[in-house]
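Novice: Okay, structure incoming, though there's no sequence with it:
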């Protein structure tokens, strides 16, 4: 007997296609049938993200300004009734990962499957026990893994949104983002803040997401550089990173230690005016971390003011300042990302910086539309000259967050 509802079965109501769903003849249905047999109940998508400004501020209760990307993780899903969670990824390949929902626990899954399985676990832990029945899931993604573009958050938010629709949980995008963050923190073991998941879940087309982590609030700020004759480009250095390797956790621990020494709830509570005095109270190894977070929060406020006033070009110097801070104070850059920034700016970019968790990944560059190709050629030539792998250039379009597409 199969573990999923038969077509036309009356055991459960069909979730149907939500109003506004993007009806397409999606080949993901064919792939799902090849892996799991039969048809999925629907298809969902969640985007990667690129952060304009506000790096490593989210776990310090601060501010960030991400944009959702057109690149997405897509998910075909179908409910089961036997308590099995069966996962397959077009990118990972290999056999179906077959798990018992009842056995899900932090540390029980160590492959890519920890991210989607963690969402199911987190939903159950939050009291949504209907997810215990299981599901068949098949993923396909255009979000580059390890590029600092939040491929893990896209995976998590696609699952969260699909489950919200399939089971009628009514959680809404911010709550789903928190579920996804808990999956990554507690189940996959990555102590990230909530910015990635909020961007993937809550963004709207044509806007950046001004996120206030402590307040749990967000605002959509118009972001359309094309109207100003500009483009935002991602330069994927193809240096992959793994935020679960301990370096990211060490940064967060350092920030928490600084807060304890300063008597603060979070570094968000330290103003730029009081930074010099705070630095004198800290051991040398913690001062640069605090300096970055405090100045980065100020850069977010400045960037939001420029965007609201239609001064997109003014983001350029802010990006340059942020990269210097991430390179020299937070120390998460590397030779490839530094070369991408330096060569992009030398070729006419208004500004550029490393983006994402760091230790590789991607750089963003703000550039005039007529300088896109010359800048790309200059960066590529610089990488070839240094003996590095050729970078990938990805144009940024501010896209919507997690949604049902069929």
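Specialist: All right, it came through fine. Note that the structure is a prediction, hence the values are computed from the model and not measured.

Novice: from here on, contacts and neighbour counts on C-alpha atoms
Specialist: OK.

Novice: Name all residues that make contact with residue 241.
Specialist: 146-148, 358-361 (CA atoms under 8 Å, 6 or more residues apart in numbering).

Novice: With residue 58 instead?
Specialist: When the contact criterion is CA under 8 Å, 6+ apart, the partners of residue 58 are 64, 193-195, 213.

Novice: Report whether the expected contact of residue 223 with residue 399 is present.
Specialist: No - using CA atoms under 8 Å as the test, residue 223 is too far from residue 399 to be in contact (10.4 Å).

Novice: what residues are shared contacts of these two?
Specialist: Counting by CA under 8 Å, 6+ apart, the shared contacts of residue 223 and residue 399 are 206-207.

Novice: quick one, helices of this structure?
Specialist: The residue ranges that make up the helices of the chain, judged by DSSP state H, are 28-36, 114-125, 151-167, 173-182, 195-202, 247-262, 275-280, 287-308, 315-328, 335-346, 372-386.

Novice: got another, please set it beside the one above:
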């Protein structure tokens, strides 16, 4: 923090009025359910994004980052509009654009992060939420945190052009230390679920170093497929599916493709009924896995959720088709080495994997994953322990 304050003073010639921090997140389970009005269970990481800020009265938003020193921006608040800002700056600029409606104005911001970008750990939402807290404090805006999460999501979806759900921003703002956040993405209701690792169990985040970009077409295509399936079924969203078997039968029947041993690509330009059935099956069963995982955590049976994590990964790989080779190899190697379970996290097509393992097996699990990467000629993955931590807050 002292480094950030000193860098702010050097960059802007004055001290910041405060420093705010928002965490990255790992979604324990519940992937691609958020934009389907479903259930998610994220928790906050110790790593995150910090923003030092000071108010400006000239209507200018100045944006600088220690991770992108050559890419500073100076933007008129009144000129902010979707499509006018690109790159990393679109996320804080989008927040300023949204909060302009509430009376926020100009500010000087300096960003620092110890959260890897492109690792599927919601670095963009962390940046948005740290910026949102900063602007709210600088301008005396009183916005309830669940509503502020919705505002930050709007910034990402409408201003930055990423068709995201509400999970990442809610996790950044609402999570508490030692807990996961059970979030109902339809009602907006949330609750804290104990996530006690103790000394015997560890959650390991494996950054596969296959970066993803959710502004690409595949993520948007999955969302569109879910919306199309719901429309064909006459439902508002896939959350409304109550009987999976009969629902799948209602979609036009076509011969399903043969099961392949691993990741597969259809090469199709549009979804056929078999594709839509796979998407529906993942979303509905993933919601059930969230509920089952919550039950186990509340029963203090964390060691038993490994099967849920692995089932989630297989569904994301085979039914939703958003996994990638490094993620599949990571999960396979971890399980062979004795891990209790693992799955890809985030939107897919790159990013990180979450592994649950006995602490005394963690080193062996890492070695097995490293060996799998080395055998395939891939760059070695990065590891970090995932400790359920507190949500966004002011640190200075």
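Specialist: Sure, I can see it. These figures come from a predicted structure and were not determined experimentally.

Novice: Can you calculate the TM-score here?
Specialist: TM-score for the superposed pair, counting by TM-score structural alignment, normalised by the length of structure 2: 0.93. Supporting figures: 375 aligned residues with a CA RMSD of 0.9 Å.

Novice: Now the contacts of residue 58 of structure 1 in JSON lines, please, with extra columns for distance to residue 56 of structure 1 and neighbour count.
Specialist: Written out in JSON lines, the entries for the contacts of residue 58 of structure 1 read as follows (distance: CA to CA, whole Å; neighbours: other CA atoms under 10 Å):
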{"residue": "64", "distance to residue 56 of structure 1": "9", "neighbour count": "31"}
{"residue": "193", "distance to residue 56 of structure 1": "8", "neighbour count": "21"}
{"residue": "194", "distance to residue 56 of structure 1": "10", "neighbour count": "25"}
{"residue": "195", "distance to residue 56 of structure 1": "9", "neighbour count": "32"}
{"residue": "213", "distance to residue 56 of structure 1": "12", "neighbour count": "21"}
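
Novice: Please determine how far the counterpart of residue 116 of structure 2 in structure 1 is located from residue 132 of structure 1.
Specialist: Pairing criterion TM-score structural alignment: the partner of residue 116 of structure 2 within structure 1 is identified as residue 144. Noted for residue 144 of structure 1: a distance of 31 Å to residue 132 of structure 1, by CA to CA, to the nearest Å.

Novice: Equivalent analysis for residue 114 of structure 1, please.
Specialist: In this structure, residue 114 of structure 1 lies at 16 Å from residue 132 of structure 1, with CA to CA as the measure.

Novice: Could you do residue 182 of structure 1 as well?
Specialist: Residue 182 of structure 1 is 18 Å from residue 132 of structure 1, where distance means CA to CA.

Novice: Out of these two, name the residue with the larger neighbour count.
Specialist: Taking other CA atoms under 10 Å, residue 182 of structure 1 and residue 132 do not tie; residue 182 has more neighbours (24 against 20).

Novice: Spatially nearest residue to that one (excluding sequence neighbours)?
Specialist: Leaving out its chain neighbours, the residue that sits closest to residue 182 of structure 1 by CA to CA, 6 or more residues apart in numbering is residue 122, at 6.5 Å.

Novice: ok, the aligned residue in structure 2 for residue 183 of structure 1 - how many residues close by?
Specialist: Across the two structures, residue 183 of structure 1 finds its equivalent in residue 155 of structure 2, going by TM-score structural alignment. Other residues within reach of residue 155 of structure 2 by the criterion other CA under 10 Å amount to 26.

Novice: And for residue 245 of structure 1?
Specialist: As a burial measure, residue 245 of structure 1 scores 11 neighbours (other CA under 10 Å).

Novice: What's the match for it in structure 2?
Specialist: If you follow residue 245 of structure 1 across to structure 2 using TM-score structural alignment, you land on residue 216.

Novice: Only the buried residues of stretch 103-116 of structure 1, if you could.
Specialist: Buried residues in stretch 103-116 of structure 1, counted by 16 or more other CA atoms under 10 Å: 104-106, 109, 112-116.

Novice: One more: stretch 231-244 of structure 2?
Specialist: Of the residues in stretch 231-244 of structure 2, those with enough neighbours to count as buried (16+ other CA under 10 Å) are 233, 237-239, 241.
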